[in-house]
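Engineer: Could you look at this predicted model? Sequence included:
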Amino acid sequence: MGLLTPDPGLVFWTAITFGILVILLRKFAWKPILHALRTREETIEFSLAAAAKAKAEIEDLNVEKEKILIAAKDERDSLIKEARELKQNIVDDARNKAQEEADKIIVSARQQIEREKSDAIQEMKRQVAELSVNIAGKLLEQELESTDKQKAIIERYLQEVNFN
């Protein structure tokens, strides 16, 4: 017999051994193997479902994160706007106060000028009165023969007096 031709006895006993092995495996090993495969399949399905759920949660979190970022940007912009308005109000208040102070200083200076002007006018009136009295006194001292002579004397005294 050659190596490639099978012996019928060997084939018979191999088939019986294989049948017994299949029966034993079916009775003792097939159920635990199928149970393990089903358990593994359920675990994989559960893991895939959990992964899908986690992915959905991550997407929800990303959406929520975007909403929070937008809200934060809006709040930042609002705070910047408020700060600019506050700065402008402070600048405007300072400008108004400075203008008020400048107006007060101008009013005070005008009042001072008016007082000094009034004092100068009073002083000028006093000097004119004194000058008039002096002129009148000098006129009375001299002999007054004619009105031409009086006018000439008055003109001479007026030219002597410096009003500056």
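Structural biologist: Yes, it's here. Residues are numbered from 1 along each chain as shown.
Engineer: okay, CA-based contacts and neighbour counts for the rest of this
Structural biologist: Fine.
Engineer: residue ranges of the helices in the chain, please?
Structural biologist: 8-24, 31-141, 147-160 (DSSP state H).
Engineer: Using TSV, lay out those helices together with mean neighbour count.
Structural biologist: Formatted as TSV, the helices of the chain follow (neighbours: other C-alpha atoms under 10 Å):
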stretch	mean neighbour count
helix 8-24	12
helix 31-141	12
helix 147-160	12
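Engineer: hold the first one in mind and look at this next one:
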Amino acid sequence: MDKLFEGLLNHHIGFVVWSTLAFVILFVLLRALAWKPILGAIHERERHIESALQAAENAKAEMARLTSENESLLKEARAERDLILKEAKELREKMIAESRATAQAEGAKMIEKARIEIEGQKAAALADVKNQVSSLSIEIAEKILRREFADQSKQEALVSDLLKEVKLN
């Protein structure tokens, strides 16, 4: 049995040695020819994924920055629009007020001019009426006096009446 065991062991040891030697050679060949390129490809893929993730992160940060800039630009544009609208409204109100003031001043001038013209026409008409009344009064007085002084007795009666009025006053 010892011999059998020794024969099997020798046979098995040779098999183990040749198997180990084949494994080591295969391992060295695989390591030299397959593992390095496979590991290199895996590392390259990892670097590519990391750079893609970094680029995505950078793009995300850039988008956030651009969004923030756009919002601030929109706020500025809205504020500027509101300021322009406010200035336009103030200018419009100022122009309306100036137009009103100018129109009122022109209206007041026209009214004053018309009043002066009316006063002048009124004074001229009054003077004309006075002239006509005085002319008529003189004509009437002349006619009355001619009639009254045509008769000597009426002249004496008128003089005596006038003298009585003068003494009474």
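Structural biologist: All right, it came through fine. None of these values were measured; they are calculated from a predicted model.
Engineer: Can you tell me what residue 39 of structure 2 aligns to in structure 1?
Structural biologist: Matched by TM-score structural alignment, residue 39 of structure 2 corresponds to residue 34 in structure 1.
Engineer: Roughly how far does its match sit from residue 142 of structure 1?
Structural biologist: Distance from residue 34 of structure 1 to residue 142 of structure 1, counting by C-alpha to C-alpha, to the nearest Å: 157 Å.
Engineer: now residue 64 of structure 1
Structural biologist: 114 Å.
Engineer: Equivalent analysis for residue 38 of structure 1, please.
Structural biologist: Residue 38 of structure 1 is 152 Å from residue 142 of structure 1, by C-alpha to C-alpha.
Engineer: cool, and residue 117 of structure 1?
Structural biologist: As defined by C-alpha to C-alpha, residue 117 of structure 1 lies at a distance of 37 Å from residue 142 of structure 1.
Engineer: got it, and residue 106 of structure 1?
Structural biologist: 53 Å.
Engineer: got it, and residue 85 of structure 1?
Structural biologist: For residue 85 of structure 1, the distance to residue 142 of structure 1 - C-alpha to C-alpha - is 83 Å.
Engineer: One more: residue 152 of structure 1?
Structural biologist: From residue 152 of structure 1 to residue 142 of structure 1 the distance is 13 Å (C-alpha to C-alpha).
Engineer: centroid residue for structure 1?
Structural biologist: residue 80 (2.3 Å; C-alpha atoms, centre = their mean).
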